[in-house]
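Enquirer: one predicted model, sequence on top.
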Amino acid sequence: MNQSPETLSVVLAGGGTAGHIEPALAVAEALTARDPGIRVTALGTERGLETRLVPARGVALSLIPPVPVPRKLDRALFTFPFRLVRALLRTRATLKDLDADVVVGFGGYVSGPAYLAAKSAGIPVVIHEANARSGLANRLGAFLGARVLAAVPGSGLKDAEVVGVPVRRSLLELDRPALRAEARKFFGLDPDAPVLLVTGGSQGAASINDAVSGAARTLGDAGIGVLHAYGRRNSVEVEQQEGAPAYVAVPYIDRMDLALSAADMVLCRAGAMTVAEISSCGLPAVYVPLPHGNGEQELNARPVVEAGGGVIVPDAELDPGRVVREVVPLLRDRARLDAAGAAARGAGHRDAAARIAEVVVETARHGKGAGAAGTAGTSGADATTEPEKQGPENRRTENE
């Protein structure tokens, strides 16, 4: 593919889950806002959410073979090297077809092959680590010499520049007061009562569902409405109280912009993207970190909580009584609620997407210049090896 010398081709690698895809799409948006001529392509696999989310946001998608890292001793472990080589060859061919100037990784199983393929082709890499503790793929990218960016300090990636989590512009600029009436009408919520938004992610969370639905009567008695996304694999049945604000339970929310506009407070998990989006909208939250993993969800929420923008409740301590104690006093005190919302908004990095885009363009243009200088100053066998000498080994990285 022939392109203008001034045109940049940026390849994003962050498929699999929304926690990897959404930061990538926010950066794609920031790149095209910075320069509409930049060509952005996302890498993904046919298994991930990217097949639905990426095209819907107007970003080109190229598929590569999935290569999940085996976690136990079984047949998949023995076939892993062959599947990895296949994925690397396909990914390297894709990067060549796209004339990639830079690869930007956000972690997950799409990123590993992308980092290795880029390294072998002499293409510079930028990594963003959204989580408070880095994942395996981003540790690999950092080891290979990528430029490292991180959401928060202490991710475990050396020389990482802390930039925050990139959030799409529509949420950064969301005018919640202006949309409040429309949003509440859309969901069938009381137009005036304080509203608690509840979500456990796309799959829902049984502990959150049980605790909040169990508190439904007390919340209703306190004059509090609820918008509860319980997950497509779950069910929640709450009897509506006569005279109380509506308790609206739905399996999934497509219009999250309206859900956030309708809400005064949120009760949710603490994935990096969840924390970033909610806090950027100025909503205080009760964060209930996943009880599994290495504890990164609590770390994700900690900066917002320390700023006064919410509280952390361990999953094991969440029950109807705890929901009432954390939610009712705040939702019934407008001054405290507004102060907590302002603290949440001020806790993040609202310019994260723009800063990452700046680094990506800088890295890509530096790579172009280095490649051109190497080609001009060498010949024969040396000319083929020079781009690798100028490649990602002198850069840094990070992600969710």
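Expert: That came through fine.
Enquirer: switch to C-alpha atoms for all contacts and neighbour counts from now on
Expert: Will do.
Enquirer: just give me the neighbour total for R71.
Expert: 8 (other C-alpha atoms under 10 Å).
Enquirer: strands of the stretch 151-300 of the chain, residue ranges please.
Expert: Using DSSP state E, counting those that start in this stretch, the strands of the stretch 151-300 of the chain run over residues 161-162, 195-199, 225-229, 247-250, 265-268, 285-287.
Enquirer: output the ones you listed in JSON lines; the columns should cover mean neighbour count and distance to F82.
Expert: Conversion of those to JSON lines gives the following (neighbours: other C-alpha atoms under 10 Å; distance: least, C-alpha to C-alpha, whole Å):
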{"stretch": "strand 161-162", "mean neighbour count": "19", "distance to F82": "35"}
{"stretch": "strand 195-199", "mean neighbour count": "25", "distance to F82": "40"}
{"stretch": "strand 225-229", "mean neighbour count": "26", "distance to F82": "41"}
{"stretch": "strand 247-250", "mean neighbour count": "20", "distance to F82": "44"}
{"stretch": "strand 265-268", "mean neighbour count": "25", "distance to F82": "40"}
{"stretch": "strand 285-287", "mean neighbour count": "26", "distance to F82": "42"}
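Enquirer: hold the first one in mind and look at this next one:
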Amino acid sequence: MKMVISGGGTGGHIYPALALVKEVMSREPDSKVLYIGTQEGLEADLVPKEGIPFQSVYITGFKRSLSFDNVKTIWRFIKATRRAKQLIRDFNPDVVVGTGGYVCGPVVYAAHSIGIPTLIHEQNVIPGLTNKFLSRYSNCIAASFSGSSSYFPKEKTVVTGNPRATEVAQADGSRGRQSLDLPTGKKYILIVGGSRGARAINEAVADMIPMMAEHPDYFFIYVTGEIHYEKVIEDIRASKPANLLVRPFIYNMPEVLAGIDLIVNRAGASFLAEITSLGLPSILIPSPYVTNNHQEKNARWLESQGATRVILESELSGSKLLSSIDAILRDSGTERHMREASKSLGLPHAATLVYNQLKSIAKG
């Protein structure tokens, strides 16, 4: 298979793309892949490190309010589409895939305009502007959650899950616990605010630290983010309880996720795919700083399915966070129900499901 894939801006768009590339290469080792992103996005760093050929176009996102910048964006879209057409013609792929971010707009549209089959993947429950626009130009729309289906044409929408979930579902939880040298016989709670950390979550955990010693059956793994680590360590040095492990970052996150009992985190789409593939109960604290408030919409949908508890950042405190943890882990029925609900939403074979859709639409 020859595939062009595009996804950019954040890891939530890039990691599913990379997981799909791995799936394609594992099934068809002779496949050729070209990744088209932007030089400004995280993809310009991550993709070449994976040994995947990378090309870029220049494009910016639309403002949601009336702005002269949108006129400039339309012109950039036209130029980016022209360049994407040339890149696609030169590569001559069997299929073009978009996994989100505004760079997918000109790439997928260009492929459609020259007759190349296209697939877009939507990670969030509520689709973004780019995928709503591209849905009319795509042969197939792969959705991570069934809650997305009503936003797209029914006849070409398939719920596949998120390819990133496949990598996490295969992880070994015992290796994750061993890598952190965790004590046995505890309930393991992982608290993390994303790769760069989240100040509000860090502050809530700082408030909770004096109460942790009163819960010796719990063991807390607290990931601060690199930029917050030194300050957090300094702040808690005199009061750090024995059942708390603090790390700036965890590199083997899939293994660690597979070995814990409860996670506290933001509500990014790829992360939700990971925890549902494992059937993990969660407490989600959506970031209020993201476009279209999509994290809260993701979290509320999972909450409506019984898989999570949601605490808004404006309502967050150490006591509220700890009482929410207790409400789940002190009640075996609640914990079991949340595990079952989370697992029912997960699609651990998502990469295979998306691959099958690719095969069904690819030319030749």
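Expert: Perfect, thanks for sending it. Note that the structure is a prediction, hence the values are computed from the model and not measured.
Enquirer: out of the strands of the stretch 151-300 of the first structure, which is closest to G369 of the first structure?
Expert: Counting by C-alpha to C-alpha, G369 of the first structure lies closest to strand 161-162 out of these; the figure is 23.2 Å.
Enquirer: ok, average deviation of the closest one from the second structure?
Expert: Its match in the second structure and strand 161-162 of the first structure itself, once the structures are fitted together, sit a mean 1.9 Å apart by mean C-alpha distance after the TM-score superposition for the first structure.
Enquirer: now A341 of the second structure. Nearest residue, chain neighbours left out?
Expert: Counting by C-alpha to C-alpha, 6 or more residues apart in numbering, the nearest residue to A341 of the second structure once its immediate chain neighbours are dropped is A307, at 4.9 Å.
Enquirer: roughly how far apart are the aligned partner of that neighbour in the first structure and E22 of the first structure?
Expert: Taking TM-score structural alignment for the superposition, A307 of the second structure sits opposite G309 in the first structure. Here the criterion is C-alpha to C-alpha, to the nearest Å. By it, G309 of the first structure lies 22 Å from E22 of the first structure.
Enquirer: how far off centre is stretch 252-262 of the first structure?
Expert: Between the centre of stretch 252-262 of the first structure and the centre of its chain there are 17 Å (C-alpha atoms, centre = their mean, to the nearest Å).
Enquirer: what segments of the stretch 151-300 of the second structure are helices?
Expert: If you assign secondary structure with DSSP state H, counting those that start in this stretch, the helices in the stretch 151-300 of the second structure sit at 164-169, 173-179, 199-212, 229-236, 253-258, 269-278, 294-304.
Enquirer: quick check: which of those helices is nearest to Y355 of the second structure?
Expert: If we rank those by C-alpha to C-alpha, the stretch that ends up nearest is helix 164-169, at 12.0 Å.
Enquirer: the closest one vs the first structure - mean distance after superposition?
Expert: Between helix 164-169 of the second structure and the aligned residues of the first structure, the post-superposition mean distance stands at 2.7 Å (mean C-alpha distance after the TM-score superposition for the first structure).
Enquirer: circling back to that earlier point, nearest to I311 of the second structure, out of the helices of the stretch 151-300 of the second structure?
Expert: Closest approach to I311 of the second structure among these (C-alpha to C-alpha): helix 294-304, 9.4 Å.
Enquirer: and the closest one against the first structure, how far off on average?
Expert: Here the mean offset of helix 294-304 of the second structure against the first structure after fitting is 3.8 Å, by mean C-alpha distance after the TM-score superposition for the first structure.
Enquirer: tell me how far Y58 of the second structure lies from S195 of the second structure.
Expert: Taken as C-alpha to C-alpha, the span from Y58 of the second structure to S195 of the second structure is 26 Å.
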